[in-house]
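Engineer: Please find the sequence and the predicted model below.
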Amino acid sequence: MKRSVLVLGLALLLAVVGTMSVFWYVRGADARAMAGKQAVTVLIADQAVPAGTEAGKAVDTGLLRTEQMPADTVPAGVLSEIPADLAQLVAVADIAPGQLVLRSMFDKNRPNPSGLTVPDGMVAVTVSLGATQDVAGYVKAGSEVAVFDTYTEGNAQGRPTGDGLPKKRGDIQITRVLLPRVEVLAIGGAPVKDAASAKEAAAAGGQQVGVLVTMAVDQHDAERLILRSETGSLHLALLSDTSKVKPGRGADTRSMTRTES
């Protein structure tokens, strides 16, 4: 009798232990399953945010709102708030209503309606150059170049001459560095303006006979670059990080030697 009671008690104990084990296992599985669905706070565009809008102003004016989403559904880079170091950055493109707000959507440079990003404090100036003046086409957007200028200064007898005038015996041709290092923003083909240019392009096998080079310069250098593009002859020199170019006296036809400053 006692043995039967003992066996029955042991069976009941095993049943309780088994039940509790299953309970804790299921509870742990549920916790593990829910861990990946933990809610996180994200920023969402409540209204359209136009390109160029400061991140801080987008929050202040109610263009952005916060929302809770499962953590495993949120892509990398999503913002939960606009921190102080991001408040003055601007949207680089339009943000549509309902779109998650990513860190990559904001930058310090305001978008230019032209589609050309000009560095802070600079202006973009375009000059028209031939193939040899453009380093045979190796100059690309993002390249750094030096700009050299060739022009007529006068002659040995002091007779004043000007660029664009017929070259006469005794004229002095000078080549000097105009801009030691500038950034190229864009490259574009020069348009064919007349029939003669079209024939010239055709004779060249359909290749471009000119190229438009847009560079980032400050006001002072823009004035010099525009003036010399109208009155002189410009050549670009492609630079590397270790290239050394500095303004100097240049070279002229009187001496046909290179002189240092």
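Structural biologist: Done, it's in. Residues are numbered from 1 along each chain as shown.
Engineer: switch to C-alpha atoms for all contacts and neighbour counts from now on
Structural biologist: Fine.
Engineer: what helix or strand is A216 on?
Structural biologist: With elements taken from DSSP states H and E, the one containing A216 is strand 211-217.
Engineer: which other residues reach whatever helix or strand comes next after that strand?
Structural biologist: Proceeding C-terminally, strand 211-217 gives way to helix 219-231 as the next helix or strand, assigned by DSSP H and E. Applying CA atoms under 8 Å, 6 or more residues apart in numbering, the set of residues contacting helix 219-231 from outside is M122, V123, V125, V127, D149, Y151, D163, G164, L178, L179, L234.
Engineer: Presented hereafter is structure B, for comparison with structure A:
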Amino acid sequence: MVIATLLAIAGAALVINYVRGADARAIADQQPAKVYVAAQVIPAGTTLKDAQRTELIAETRVATDALPQGALQDITPENNSLLALSDIQPGEFVMAARFGTRPVGEKAIEVPAGMLAMSVELSDPARIGKFVTPGSDIAIYATHGMKLIGEDDATKAFNELSLKGTTVLLDDVQVIAMGNTPLAAPKKVEGEEAAQQAPSFLVTVAVTPEQSLRLAHGISEYTLYAGLRGPDVKVEPDGHTDDLQIFDYDMSALLRQVRQ
């Protein structure tokens, strides 16, 4: 009887504690939590600070249990300079993950501080089609002729080979705008001439003042090609290859053939 009485008392205490905890949880779930919603369209590239200042977002409150996971609840000096990664439509809850250090997609973004914007004209294959968008990081390669300076017979023989080389012009630059309208429509021709007349597009990148000199020279003198950088990829800034390396030419044998 004593044991049964003790068990009954313990069970009643557990039930009371559970009920009290459930009541506390229910009350907490109904307490309003701060959250932000888009009052107007928030364009990609808009900072949180500007969105708040121009009243593109509005503060509201919802019950805690109705709060979307990941919703933005505070705008602070630590996050107010983050940019909208894409357009946010009116009525949407503003999610913290929708803001970051650089927007992506088809919209252009501002030129980063201390950098220059330069446009490169590339064919569709050379710009990797539609895979490159504003916010992408690319490497730019330059294909060029290989010439030696000199008047001796060996130098002249080498230059007569018209060998080509490809060098990393810029190993990592940020795309800030893409031109989607072809600059020239291809004519109905076939073969190599058709490839040469393929439509080209403008790709605008942000470069440092030092990089701008290399890029300006490359645009004027070389054939350029872009490579879309993936996560953790390593592109050697001084990377180079040429006809001799690719085809494993014997330079001495080549010169003998030219002399003959």
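Structural biologist: That came through, no problem. What you see is a predicted model; the values in this text were computed from it and never measured.
Engineer: Need the TM-score from the superposition.
Structural biologist: The TM-score (TM-score structural alignment, normalised by the length of structure 2) is 0.54; 218 aligned residues with a CA RMSD of 5.3 Å.
Engineer: Restricted to buried residues, select the contacts of helix 219-231 of structure 1 in PyMOL.
Structural biologist: Applied in PyMOL, the following selects the buried portion of those according to 16 or more other CA atoms under 10 Å:
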select buried, resi 123+125+127+149+151+163+178+179+234
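Engineer: Kindly reformat the contacts of helix 219-231 of structure 1 as a markdown table and extend each row with distance to P70 of structure 1.
Structural biologist: Formatted as a markdown table, the entries for those read as follows, by distance: CA to CA, whole Å:
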| residue | distance to P70 of structure 1 |
| --- | --- |
| M122 | 45 |
| V123 | 46 |
| V125 | 50 |
| V127 | 54 |
| D149 | 62 |
| Y151 | 68 |
| D163 | 71 |
| G164 | 71 |
| L178 | 59 |
| L179 | 56 |
| L234 | 60 |
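Engineer: State the pair within the contacts of helix 219-231 of structure 1 that is farthest apart.
Structural biologist: Spanning the widest gap among these are M122 and G164, at 29.6 Å by CA to CA.
Engineer: before we move on, back to that, so what's the gap between the strand holding A216 of structure 1 and the chain middle?
Structural biologist: Going by CA atoms, centre = their mean, to the nearest Å, the spacing between the C-alpha centre of strand 211-217 of structure 1 and its chain's C-alpha centre is 16 Å.
Engineer: Just want the angle from that strand to helix 219-231.
Structural biologist: On the basis of axes from the mean of the first three to the mean of the last three CA atoms, to 10 degrees, strand 211-217 of structure 1 is oriented at 160 degrees to helix 219-231.
Engineer: Show me which residues of strand 211-217 of structure 1 are buried.
Structural biologist: In terms of neighbour count (16+ other CA under 10 Å), strand 211-217 of structure 1 has its buried residues at V211, L212, V213, T214, M215, A216, V217.
Engineer: That strand vs structure 2, average offset?
Structural biologist: Once superposed with structure 2, the aligned residues differ from strand 211-217 of structure 1 by a mean of 5.4 Å; criterion: mean CA distance after the TM-score superposition for structure 1.
Engineer: Give me the residues contacting that strand.
Structural biologist: The contact list for strand 211-217 of structure 1 (CA under 8 Å, 6+ apart) reads 118-119, 122-131, 134, 182-190.
Engineer: who are the neighbours in contact with Y138 of structure 1?
Structural biologist: When the contact criterion is CA under 8 Å, 6+ apart, the partners of Y138 of structure 1 are L238.
Engineer: rewinding a little: now the contacts of strand 211-217 of structure 1: which count as buried?
Structural biologist: Taking 16+ other CA under 10 Å as the criterion, what is buried in these is 118, 123-130, 134, 182-187, 190.
Engineer: So which residues of the stretch 1-150 of structure 2 form helices?
Structural biologist: Ranges of helices within the stretch 1-150 of structure 2 are 2-30, 48-53, based on DSSP state H, counting those that start in this stretch.
Engineer: Give the helix, strand or coil label for the residue lying closest to Q197 of structure 2 once chain neighbours are set aside.
Structural biologist: Using CA to CA, 6 or more residues apart in numbering and skipping the chain neighbours, the partner closest in space to Q197 of structure 2 is P186 (5.3 Å). Assigned state for P186 of structure 2: coil (three-state reduction, DSSP: H, G, I helix; E, B strand; the rest coil).
Engineer: count of neighbours near P186 of structure 2?
Structural biologist: P186 of structure 2 sits with 15 neighbouring residues when counted by other CA atoms under 10 Å.
Engineer: can I assume it is in contact with P199?
Structural biologist: Yes - counting by CA atoms under 8 Å, P199 is a contact partner of P186 of structure 2 at 5.7 Å.
Engineer: got a list of what A28 of structure 2 touches?
Structural biologist: The neighbours of A28 of structure 2, taking CA under 8 Å, 6+ apart as the test, are T64.
Engineer: do you know how far it is from I88 of structure 2?
Structural biologist: Taking CA to CA, to the nearest Å as the measure, A28 of structure 2 and I88 of structure 2 are separated by 30 Å.
Engineer: R256 of structure 2 too?
Structural biologist: Here R256 of structure 2 is placed at a distance of 67 Å from I88 of structure 2 (CA to CA).
Engineer: Just give me the longest strand of structure 2.
Structural biologist: strand 164-178 (DSSP state E).
Engineer: What are the contacting residues of the very next helix or strand once past it?
Structural biologist: Counting by DSSP H and E, the element after strand 164-178 of structure 2 in chain order, helix or strand, is helix 191-196. Contact with helix 191-196 of structure 2 is made by P186, K187, K188, as judged by CA under 8 Å, 6+ apart.
Engineer: 10 Å instead?
Structural biologist: With contacts defined as CA atoms under 10 Å, 6 or more residues apart in numbering, helix 191-196 of structure 2 is touched by S123, P186, K187, K188, V189.
Engineer: Dump those into a markdown table; add distance to A8 of structure 2 as well.
Structural biologist: Supplementary listing: the contacts of helix 191-196 of structure 2 in a markdown table, determined by distance: CA to CA, whole Å:
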| residue | distance to A8 of structure 2 |
| --- | --- |
| S123 | 83 |
| P186 | 90 |
| K187 | 93 |
| K188 | 93 |
| V189 | 94 |
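Engineer: which residue lines up with V233 of structure 2 in structure 1?
Structural biologist: Under the alignment defined by TM-score structural alignment, V233 of structure 2 corresponds to D241 in structure 1.
Engineer: same thing with T5 of structure 2?
Structural biologist: With TM-score structural alignment as the criterion, T5 of structure 2 matches nothing.
Engineer: In the stretch 1-150 of structure 1, mark out all the strands, start to finish.
Structural biologist: Using DSSP state E, counting those that start in this stretch, the strands assigned to the stretch 1-150 of structure 1 run over residues 39-45, 64-70, 90-91, 106-107, 123-129, 144-155.
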